[in-house]
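**Student:** the amino acid sequence is not available; the structure is as follows:
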């Protein structure tokens, strides 16, 4: 059973974390002190429950709390070796854990344990960080809050910062909290309700003061030619640039992307002072650990063509990499971790919006959210004073902190398809849905493209939230519809790496009963449709310069002459040869093109359910319900082929094991001798 004190802490944390004005995603931490009966001695023991490392306040649950004994926590003061060795104290926290301890204690644990208050909140509100990053933040703190809130000069999070805040609390009994220079706020209270109220009072008071006393135009006027484009034009240009920008961000390692064109971003990019302020970088450690110390910002007006923008982005990328290398070289020591990559994680394009990147979609999205936080912070600081973030040296000490490196090393090994973006046609049911499901399970972001938008959205929702999968409408026989679907894909995830041409249908008829309409319909969907999808996707794949995969779900009928099947088999043969042709043409770009030839997949198949199954059963003289077993009985292995078997083949073909394979067709037919490839 959850301790009542811990339960109240979780409720408070969830309320604070649910409102972005209070703190950013996964930012800040909260704590509560109370007692429990020690199961060994049977005596009461003082404990502290505190949000553990890497958790998020808005979604915090009991397992996300670290539980420590306060007597042991306070005893660490007597063995603290000093500022030069304070990182050693993080390992010491493990010896303060109570019972199984819960989550791993974070670097901020000392801030909570050493402050003499029953309840403590440490948060990263935009309004609070605006004061914390103002050049005269200390004077503003006194002016805004009087003696209720005390200024704490910037210090890297750690044991010493905990001692500093504890001393301030002891020296200022009237105070309810602090502004942490360059960082955020900390507040406390005797009860959970009081701590929460004090946190909100600091946040709201800072926001109200900025609103009432700040300059109306802290970013200056509007730069002529840098205003936001109309929405439709803006998003079309963003999609056209997305592949190039993702390639830039993925030079050192592949990244997933996120696009934001909110008014906050567009207004900032249209302002006179955007280039100057962006160059100063972010300040709060939570921000720049996700966004890098500063963004790459395009310096061309919206009247520039896409080709001009792309050329300039490549030039700016070379400059960015050189600048980041210089930053690393200037501050690294012999003990610093190796450089982690010199590519930007935030790319700002005036008139268009912001592209943010991370190892997965959630990380990319959150990076964008953090840069919006940074814009808000800059606005608030400039409204009252001058934005003055911590120095590059201090940023480097955080970014390449040994404790941050250890956290990165503890992260689980990525799955085989993590960071890859899959676009699967006809994926709302049957084989396509099985493929999408398998790829998502292996870590890919998945775009479920289907003629039926509602079914596509429903299938995507089954795989997870929009950080995992989205559903888009796609009539593969319509070039404009395909382009629109791919635009949605690249704006959702940054680009595309893996395309599966799966959409299909079939009409089982002999030659004399096959109409021209029957022929055109099947060729439009499968032969023409695969061609159009591959053509549109290839543009993105080539722009990214990351290689990629195109998979055709063909059929054993592409090589097997079955009865009453002229239109379907002919179009499958067309698809099969597209594989060979595109493998040759796209190979120079590192794009692999392969095909899969299933036999009749009856179970879960939309094609078979729509009448094809009944026609094929009649052709072979068997009951429709026995068709799957009929197909199995005529194979060498005597085993039915199901959608998941095809999905397995896609997984293998697009995984790391067959990285040197292209132009291949893999039979997934349980062995049909007449369809053996020759």
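**Tutor:** Sure thing, it's come through. Predicted model, so just to flag it, every value in this text is computed and none were measured.

**Student:** make it CA atoms for all contacts and neighbour counts henceforth
**Tutor:** Fine.

**Student:** residue 645: which element?
**Tutor:** According to DSSP states H and E, residue 645 maps onto helix 643-654.

**Student:** ok, residue 552 next?
**Tutor:** With DSSP H and E as criterion, residue 552 is part of strand 548-553.

**Student:** before we move on, what SS does residue 636 have?
**Tutor:** The three-state label given to residue 636 by DSSP: H, G, I helix; E, B strand; the rest coil is coil.

**Student:** how far away is it from residue 557?
**Tutor:** Here residue 636 is placed at a distance of 17 Å from residue 557 (Cα to Cα, to the nearest Å).

**Student:** check residue 449 too.
**Tutor:** Distance from residue 449 to residue 557, by Cα to Cα: 24 Å.

**Student:** now residue 419
**Tutor:** For residue 419, the distance to residue 557 equals 34 Å [Cα to Cα].

**Student:** which strand or helix spans residue 162?
**Tutor:** Assigned by DSSP H and E, residue 162 belongs to helix 159-171.

**Student:** who does that helix touch, helix- and strand-wise?
**Tutor:** helix 109-114 (3 or more Cα pairs under 8 Å, 6 or more residues apart in numbering; DSSP states H and E).

**Student:** packing partners of the helix it packs on?
**Tutor:** On a contact count with 3+ Cα pairs under 8 Å, 6+ apart, helix 109-114 meets strand 44-51, helix 70-75, helix 159-171.

**Student:** could you check the angle strand 44-51 makes with the helix or strand following that helix?
**Tutor:** The first helix or strand that comes after helix 109-114 along the chain, using DSSP H and E, is strand 119-123. Following axes from the mean of the first three to the mean of the last three Cα atoms, to 10 degrees, one obtains 10 degrees for the angle between strand 119-123 and strand 44-51.

**Student:** which neighbouring elements make contact with strand 119-123?
**Tutor:** Against strand 119-123 (3+ Cα pairs under 8 Å, 6+ apart) you get strand 29-37, strand 184-189, helix 192-213.

**Student:** tell me the most buried of the ones you listed?
**Tutor:** Neighbour counts (mean count of other Cα atoms under 10 Å) averaged over each of these peak at strand 184-189, with a mean of 28.

**Student:** quick one: that one to strand 29-37, angle?
**Tutor:** Here the directions of strand 184-189 and strand 29-37 differ by 30 degrees (the same axes, to 10 degrees).

**Student:** who's more crowded, residue 449 and residue 557?
**Tutor:** Ranked by neighbour count (other Cα atoms under 10 Å), residue 449 and residue 557 place residue 449 first, with 33 against 23.

**Student:** does that one count as helix, strand or coil?
**Tutor:** Here residue 449 is strand, with the state taken from three-state DSSP.

**Student:** in addition, the following structure is provided for comparison:
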């Protein structure tokens, strides 16, 4: 049974999009033409199914398609008023839509509608863009493909580009596709399979030609002193640099980071051509819309010291912002949107790797993937010829295009904690897990730090995986383990904004039964542990220069003297005073330090499940199953405290509403009068 045009299109798109050598994430678009019955007239109608704006080929579903009537799409050619009225055609496409729902038509819809083929693919393969960005790309296209693939000089995507390709296709009926100067490829076919074969043939043929005919050293010789550092040293240096670099990328708005030290990145950064090529910037619009027109490249060898690198990065950041402002001022028009930010999104450190940034982890990771695509493009172009991207003027026209601005304005309003990175200890169960879950739901990236690595990784997977959360092993009583966990967090997300000291245990014993080992264990995990975590995290927070939050999950027992609880209550009092001390010390850096004093949280608690609950129940002479209700009955509100109540308090304390609050202890105990703060 043959697939419908839309089903065949989705299957083809998924196959093409899942192979990174064919196109980048969310890059390119595909289409199919075919007939369907018009539900109004009952007559057949010719339709165009095309990937809509903002979708990704590898994960495309039917809801991501725009569906248009071909008779109306063809009639748009008569309504086209010329290149100066190009943007109006995007609005006109809305009047060609068939039926309700579906995605908004993208700027490339005209290309798909006007090309006289049932199936069309527009892709951004590295090998194709390498040919498209070579200074002699037109001649290379003829040499590599003969008459089967045509050269289209650079033109901004839109209706005129669709007309250009359609005219070339009519003049060359044996052609199967085009190389789009500076941009990518377009291929077509009478069937979905034929279009896919033609796309794959263009990509593979370009790749094979580069391999067979390209220079073995496209980036030139390795610069002395710029070779990659050994991996342990490289990762340690990356972790030391990351907070300061994130601060550079976030001077106007807080960004999440991603780190890459792949061989391709390190090879590029070590090469003699890296400074020239990095300064030229990227070419494909999909690339520079996510990476900015060029990266910030540290111009020091890998052998430079950390203080030297940090000082130079600050200087280069100032120079980068001035250069970006000059780029904006030179090319802006009266109608240009306001400048969106002058900080770099890609920071390259020779010998160490690439730091990429975005509003969230996925965006930051994809930005890095796009710059890696750009490196591959440069490699291919330099192997055969000379890399020659589109001009800054053309880049500006796309970066500050009214249509791109409209797309940005349609993005949903960010959640309260978007762009923030939370490090939560003891986060595999109970209060820690509830807190991590709440923060992730509010847009934060979360590090699930726990003694039980397997449990931490399970929770991270449940919260959405590495673009949302990661699990790390964290023995908070071990300074080396704490440092390693913090470094892992920094390399995963770029830094830390929010720390929740929640890890704990409890030994319910009277004074005469409490051993020195009991005392040391209790204090090592909670008093010493929260000190070590706060100390390591504060170094990151200060280096970022973005402020931040440290929250201690203390206890009502920090102020309430309960029976048979000497070690636990004393260490909670220690934590409570750490809040006050750190609030005073860290305030000059914009770091707020607050505490939360819960009553006994029985439900979902790892502490209560591990024997503490049985001990406390025995102390009060009740059954363990009744302990939660027992705690509730002795409160003013008469309600049990559950992990989510504590998580709510963390959310409020670290949100924008309490931005002027530090040194506070918030009771979450349903009202225990004896624990009122005085």
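**Tutor:** Yes, it's here. If you're wondering where the values come from, they're calculated on a predicted model, not measured in any experiment.

**Student:** tally of neighbours for residue 99 of structure 2?
**Tutor:** With other Cα under 10 Å as criterion, residue 99 of structure 2 counts 12.

**Student:** for it, which non-adjacent residue is spatially closest?
**Tutor:** residue 67 (7.6 Å; Cα to Cα, 6 or more residues apart in numbering).

**Student:** could you do residue 643 of structure 1 as well?
**Tutor:** Spatial nearest neighbour of residue 643 of structure 1, chain neighbours left out: residue 431 (4.5 Å); criterion: Cα to Cα, 6+ apart.

**Student:** and for residue 437 of structure 1?
**Tutor:** Sequence neighbours aside, residue 463 is the residue nearest to residue 437 of structure 1 in space, at 6.6 Å (criterion: Cα to Cα, 6+ apart).

**Student:** tally of neighbours for that neighbour?
**Tutor:** Residues contacting residue 463 of structure 1 under the criterion other Cα under 10 Å number 20.

**Student:** tell me the most buried of the helices and strands packed on helix 109-114 of structure 1?
**Tutor:** When neighbours are counted by mean count of other Cα under 10 Å, the highest per-stretch mean among those falls to strand 44-51, a mean of 24.

**Student:** name the helices or strands packed onto that strand?
**Tutor:** Packing contacts for strand 44-51 of structure 1, counted by 3+ Cα pairs under 8 Å, 6+ apart, involve strand 29-37, strand 65-69, helix 70-75, helix 109-114.

**Student:** so which of these is nearest residue 12 of structure 1?
**Tutor:** Residue 12 of structure 1 sits nearest to strand 29-37 of all these, at 8.5 Å, using Cα to Cα.

**Student:** all helices for the stretch 551-678 of structure 2, in order.
**Tutor:** Remark: helices assigned in the stretch 551-678 of structure 2 by DSSP state H, counting those that start in this stretch are 566-586, 606-607, 613-620, 627-633, 643-654.

**Student:** got the contact list for stretch 171-178 of structure 2?
**Tutor:** Contact with stretch 171-178 of structure 2 is made by 147-152, 165, 169, 185-189, 198-199, 202, as judged by Cα atoms under 8 Å, 6 or more residues apart in numbering.

**Student:** identify, from the residues you listed, the entry nearest to residue 546 of structure 2.
**Tutor:** For the contacts of stretch 171-178 of structure 2, the minimum distance to residue 546 of structure 2 (Cα to Cα) is 42.3 Å, reached by residue 185.

**Student:** now the top helix by length along structure 1: buried residues?
**Tutor:** Looking across structure 1 with DSSP state H, the single longest helix is helix 306-331. Buried residues in helix 306-331 of structure 1, counted by 16 or more other Cα atoms under 10 Å: 309, 310, 313, 316, 317, 320, 321, 324, 327, 328.

**Student:** thinking again about what came up before, any chance of the helices and strands packed on strand 119-123 of structure 1 in CSV, plus distance to residue 15 of structure 1?
**Tutor:** Output for these, formatted as CSV (distance: least, Cα to Cα, whole Å):
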stretch, distance to residue 15 of structure 1
strand 29-37, 12
strand 184-189, 15
helix 192-213, 9
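
**Student:** nearest to residue 649 of structure 1, out of those?
**Tutor:** Smallest distance to residue 649 of structure 1 across these (Cα to Cα): 45.0 Å, for strand 29-37.

**Student:** one step back: mean deviation (superposed) between the longest helix of structure 1 and structure 2, please.
**Tutor:** Following superposition, helix 306-331 of structure 1 is found to deviate from structure 2 by 0.4 Å on average (mean Cα distance after the TM-score superposition for structure 1).

**Student:** what about whatever helix or strand comes next after that helix, distance to the chain center?
**Tutor:** Downstream of helix 306-331 of structure 1, the next assigned helix or strand under DSSP H and E is strand 346-349. Mean-position distance between strand 346-349 of structure 1 and its chain equals 16 Å (Cα atoms, centre = their mean, to the nearest Å).

**Student:** quick one: the helix or strand that comes right after strand 346-349 of structure 1 to structure 2 mean distance?
**Tutor:** Using DSSP H and E, the helix or strand that follows strand 346-349 of structure 1 in sequence is strand 353-358. In this overlay with structure 2, the average offset of strand 353-358 of structure 1 from its partner residues is 0.2 Å by mean Cα distance after the TM-score superposition for structure 1.

**Student:** most centrally placed residue in structure 1?
**Tutor:** residue 361 (1.9 Å; Cα atoms, centre = their mean).

**Student:** how about that residue, nearest residue that isn't a chain neighbour?
**Tutor:** Closest residue in space to residue 361 of structure 1, ignoring its immediate chain neighbours: residue 467 at 5.2 Å, by Cα to Cα, 6+ apart.

**Student:** do residue 106 of structure 1 as well
**Tutor:** The shortest distance from residue 106 of structure 1 to any non-neighbouring residue, by Cα to Cα, 6+ apart, is to residue 53 (4.3 Å).

**Student:** my guess is that neighbour meets residue 109, correct?
**Tutor:** No - in this structure, residue 53 of structure 1 is not within contact of residue 109 by Cα atoms under 8 Å, at 9.2 Å.

**Student:** of these two, which one has the most company?
**Tutor:** Each of residue 53 of structure 1 and residue 109 has its neighbours counted (other Cα under 10 Å); residue 109 has more, 28 against 19.

**Student:** residue 50 is in contact with that one, correct?
**Tutor:** Yes - the pair residue 109 of structure 1 / residue 50 is scored as a contact, 7.1 Å apart, by Cα under 8 Å.

**Student:** list the contacts for residue 623 of structure 2?
**Tutor:** residue 617 are the contacts of residue 623 of structure 2 under Cα under 8 Å, 6+ apart.

**Student:** tell me the secondary structure at the residue sitting furthest away from the middle of structure 2.
**Tutor:** Among the C-alpha atoms of structure 2, the one most distant from their mean position (Cα atoms, centre = their mean) is that of residue 512, at 53.8 Å. For residue 512 of structure 2, the assignment made with three-state DSSP gives helix.
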